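*Asks:* Build me a model from this:
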Amino acid sequence: MEIRTLNTLPFHRLAVFPILLAQLVVLLIAALAIWYWYGVIAGYSGLYGGLMSFLPNIYFTHRVFRFSGAIAAQSIVRLFYTSEIKKLILTAFLFTLIFVGFQPLTPLALFGVFVLTQMVIWFAPLLMKVNLAKNL
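*Replies:* As a prediction, this is how the structure comes out:
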């Protein structure tokens, strides 16, 4: 029998929230900078690229961090893997949707902001350490 308890913390109090917030800030700043220097088409292409990275991460965070408890560790790990697969499928769907449904695009801006937004995750330990240090 699996016992999983719903996490009672609000979304903004989760340990991963600073990472998501940093991703949002990076994608908005990058899209605005590209819009300012390279024009409207490049700007919204960059915004789409950042959102293609950010939205699947929101989905993943919501799915994985809604449960807590050591008793449910095995099911949480299974949920982690299935959510990651669904996140990748959602990312592929968003790429297809953007490339088919929105023209004209600037592919370099789109992929550039996508990669930049993904790179924020590399700094996750630093962002989470800062958050944990504030709570101690």
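
*Asks:* drop to CA atoms for contacts and neighbour counts, all remaining ones
*Replies:* Noted.

*Asks:* most centrally placed residue in this protein?
*Replies:* N57 (2.8 Å; CA atoms, centre = their mean).

*Asks:* I'd like the distance between A73 and F67.
*Replies:* 10 Å (CA to CA, to the nearest Å).

*Asks:* meant to ask about L47, not that
*Replies:* 31 Å.

*Asks:* Comparing these two, which residue is more hemmed in?
*Replies:* Taking other CA atoms under 10 Å, L47 and F67 do not tie; L47 has more neighbours (23 against 18).

*Asks:* Which of the helices or strands spans the more buried one?
*Replies:* helix 40-64 (DSSP states H and E).

*Asks:* Just list the residues touching the residue nearest to the centre of the chain, thanks.
*Replies:* Contact analysis of N57 by CA atoms under 8 Å, 6 or more residues apart in numbering lists 20, 87.

*Asks:* go on, A33?
*Replies:* Contact partners of A33, counting by CA under 8 Å, 6+ apart, are G43.

*Asks:* For the comparison step, fold the sequence that follows:
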Amino acid sequence: MFKAIGIPMTKPAKRTQKDKIGIYIKRQAWILFILIIIAWLLDTIWLHSALTVAKSTAIGALLSFATQAVFAFFIFWYTGYRARQHIVSQLYRGQMAKWLLTVFGFALIFITVQPLSAPALFIGFMVMQISHSWMLWHIR
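*Replies:* Here you go, the predicted model:
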């Protein structure tokens, strides 16, 4: 009917990509595991630093992974067109929870974990952030 009077028809919205996000979270878990193995091998074979670098890298990567998982949990709490206002509010809540967990996580790590390699901690965190961004880019 609308096509007959010259109004173009629109396409329906895409379904939520909740399944794809779950797959990418599992892939990030594998990246976390591989990063820990590489840091452990680097630490034992080359640096001989009593696993300080491996431990710090693993903690940084795990902090990033945990905050991303919490954010994903908040985002997919509601789905569907009727829940659009809840979805937007969950975006804000998820982002705030992610930032608070990151800040308090780093503070807790620096206060409690000894010995600690700060560069390795941040490298582990950044590698996971980069892998997360790369995977999100591939979802589109």
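
*Asks:* Got a TM-score for the two of them?
*Replies:* After superposition, the two chains reach a TM-score (TM-score structural alignment, normalised by the length of the first structure) of 0.78; 116 aligned residues with a CA RMSD of 1.5 Å.

*Asks:* Tell me which residue of the second structure lines up with the residue nearest to the centre of the first structure.
*Replies:* Alignment note: N57 of the first structure maps to Q68 in the second structure; criterion TM-score structural alignment.

*Asks:* ok, G105 of the second structure touching S64?
*Replies:* No - look at G105 of the second structure against S64 with CA atoms under 8 Å: they stay out of range, at 9.5 Å.

*Asks:* Of these two, which one has the most company?
*Replies:* S64 (24 against 18).

*Asks:* nearest spatial neighbour of that one, skipping sequence neighbours?
*Replies:* Of all residues not flanking S64 of the second structure in the chain, F125 sits nearest, at 5.4 Å (CA to CA, 6 or more residues apart in numbering).

*Asks:* Trace the one you found over to the first structure, please.
*Replies:* With TM-score structural alignment as the criterion, F125 of the second structure pairs with F114.

*Asks:* again, but for W30 of the second structure
*Replies:* Counting by TM-score structural alignment, which is the criterion used here, W30 of the second structure corresponds to V25 in the first structure.

*Asks:* Tell me the buried residues in the helix or strand hosting that match?
*Replies:* According to DSSP H and E, V25 of the first structure maps onto helix 17-38. Residues 17-20, 22-24, 26-28, 30-32, 34-35 are the ones in helix 17-38 of the first structure that count as buried (16 or more other CA atoms under 10 Å).

*Asks:* now stretch 76-85 of the second structure
*Replies:* Buried residues in stretch 76-85 of the second structure (16+ other CA under 10 Å): 76, 78.

*Asks:* and it, how far apart are its ends?
*Replies:* End-to-end distance for stretch 76-85 of the second structure, by CA to CA: 13 Å.
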